[in-house]
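Participant: have a look; sequence and predicted model below, questions after that.
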Amino acid sequence: MNVKGIEVKGIDVDENTRCKHYHKEIDIIALKFKCCDTYYPCHLCHAEVADHPPVLWGKDERGTKAILCGACGTELTIQEYMDSDSTCTSCHSSFNEGCKRHYHLYFEM
């Protein structure tokens, strides 16, 4: 699925990056996986679709644009996302606050 002109892979991905696993109104981010330089809505989609294990972004890579807002298409850096209080810094759409519980699946903590 192309979301705002950026390819997002996964299972049942919609135009706002929601997927089979996370599809509430506020589930509107995709994360770029370091291992394949590809956006997925979640770790479960990556596990189902990719043919390799995930690789975490290092603490020294937090300036990398790796978060896609499914509402406006803005790419945020990892640090911008972590500091955002679960709100897009561009369009101010709300993200799912529960995603913070999964940081360890994407980023070195």
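Facilitator: Okay, I see it. Residues are numbered from 1 along each chain as shown.

Participant: okay, CA-based contacts and neighbour counts for the rest of this
Facilitator: Will do.

Participant: any chance you could map the strands in the chain?
Facilitator: 2-3, 6-7, 29-33, 38-40, 65-69, 75-77 (DSSP state E).

Participant: dump these into CSV; add distance to residue 48 as well.
Facilitator: Listed next are the strands of the chain as CSV, based on distance: least, CA to CA, whole Å:
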stretch, distance to residue 48
strand 2-3, 19
strand 6-7, 17
strand 29-33, 14
strand 38-40, 11
strand 65-69, 20
strand 75-77, 24
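
Participant: and the comparison structure, right after this:
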Amino acid sequence: MPRALTDGSAEDSVRVGGHEVHGLPVDLETRCVHWHQPWDVVALALPCCERLHPCRECHDAVAGHEAQLWPPDRFDAEAILCGACGSPMSIERYLAADACPCCAAVFNPGCRLHRHRYFAEQPASAGAARAG
């Protein structure tokens, strides 16, 4: 049963590719109430809890703790999940991609504007990096 939150909404979780994704109503491809366009198919874990969420807003709403950013020395962590196929990938691999390397589902190009909400800084090799 979904957990009631202080704002009256309810936490939801779904299994995608065998991974639990937490947020505010999450669909089977990791879209949520905040990001729900066809290309919004990424879930991210933050190092503070390493639980997958569709977006930072979902994390902040349901996690019950302050978010931490991924430091560059941990960009090898498999903290990203493609919502289209359920394949996990490293932060480094995600930042270098425009689409899922496993199923070719295109990621939202606008996520580049929000990378500072997930990643402490960019490694030189990432160039125009992205986040959900």
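Facilitator: Here it is on my side, so go on. Just so it is clear, the structure is predicted and the values come from calculations on it, not from any experiment.

Participant: out of the strands of the first structure, which gets nearest to residue 20 of the first structure?
Facilitator: strand 38-40 (11.6 Å; CA to CA).

Participant: quick one: the closest one aligns where in the second structure?
Facilitator: Matched against the second structure by TM-score structural alignment, strand 38-40 of the first structure falls on residues 51-53.

Participant: now that stretch, how far from the centre of its chain.
Facilitator: 7 Å (CA atoms, centre = their mean, to the nearest Å).

Participant: what's next to that stretch, contact-wise?
Facilitator: 20-23, 30, 43-46, 59, 79-81 (CA atoms under 8 Å, 6 or more residues apart in numbering).

Participant: for those residues, give me CSV that also has distance to residue 67 of the second structure.
Facilitator: Shown next, in CSV, are the contacts of stretch 51-53 of the second structure (distance: CA to CA, whole Å):
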residue, distance to residue 67 of the second structure
20, 18
21, 16
22, 14
23, 14
30, 19
43, 15
44, 12
45, 10
46, 7
59, 8
79, 14
80, 16
81, 18
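
Participant: from those, which is closest to residue 94 of the second structure?
Facilitator: Using CA to CA, those come closest to residue 94 of the second structure at residue 80, 7.1 Å.

Participant: quick one: map that closest one onto the first structure.
Facilitator: In the first structure, residue 80 of the second structure lands on residue 67 (TM-score structural alignment).

Participant: for residue 99 of the first structure, grab the count of nearby residues.
Facilitator: For residue 99 of the first structure, the tally of surrounding residues (other CA atoms under 10 Å) stands at 12.

Participant: ditto for residue 16 of the second structure
Facilitator: Neighbour count of residue 16 of the second structure, defined by other CA under 10 Å: 20.

Participant: so what's it up against?
Facilitator: Residue 16 of the second structure touches 28-30, 83, 85-86, counting by CA under 8 Å, 6+ apart.

Participant: need the counterpart of it in the first structure.
Facilitator: By TM-score structural alignment, residue 16 of the second structure lines up with residue 3.

Participant: from residue 10 of the first structure, how far off is its match?
Facilitator: 12 Å (CA to CA, to the nearest Å).

Participant: thinking again about what came up before, for the contacts of residue 16 of the second structure, which ones persist in the first structure?
Facilitator: Here is what carries over to the first structure from the contacts of residue 16 of the second structure, by both residues aligned by TM-score structural alignment, their matches' CA atoms under 8 Å: 28-30, 83, 86.

Participant: between those, which has the most around it?
Facilitator: Neighbour-wise, these (other CA under 10 Å) top out at residue 30, 30 neighbours.
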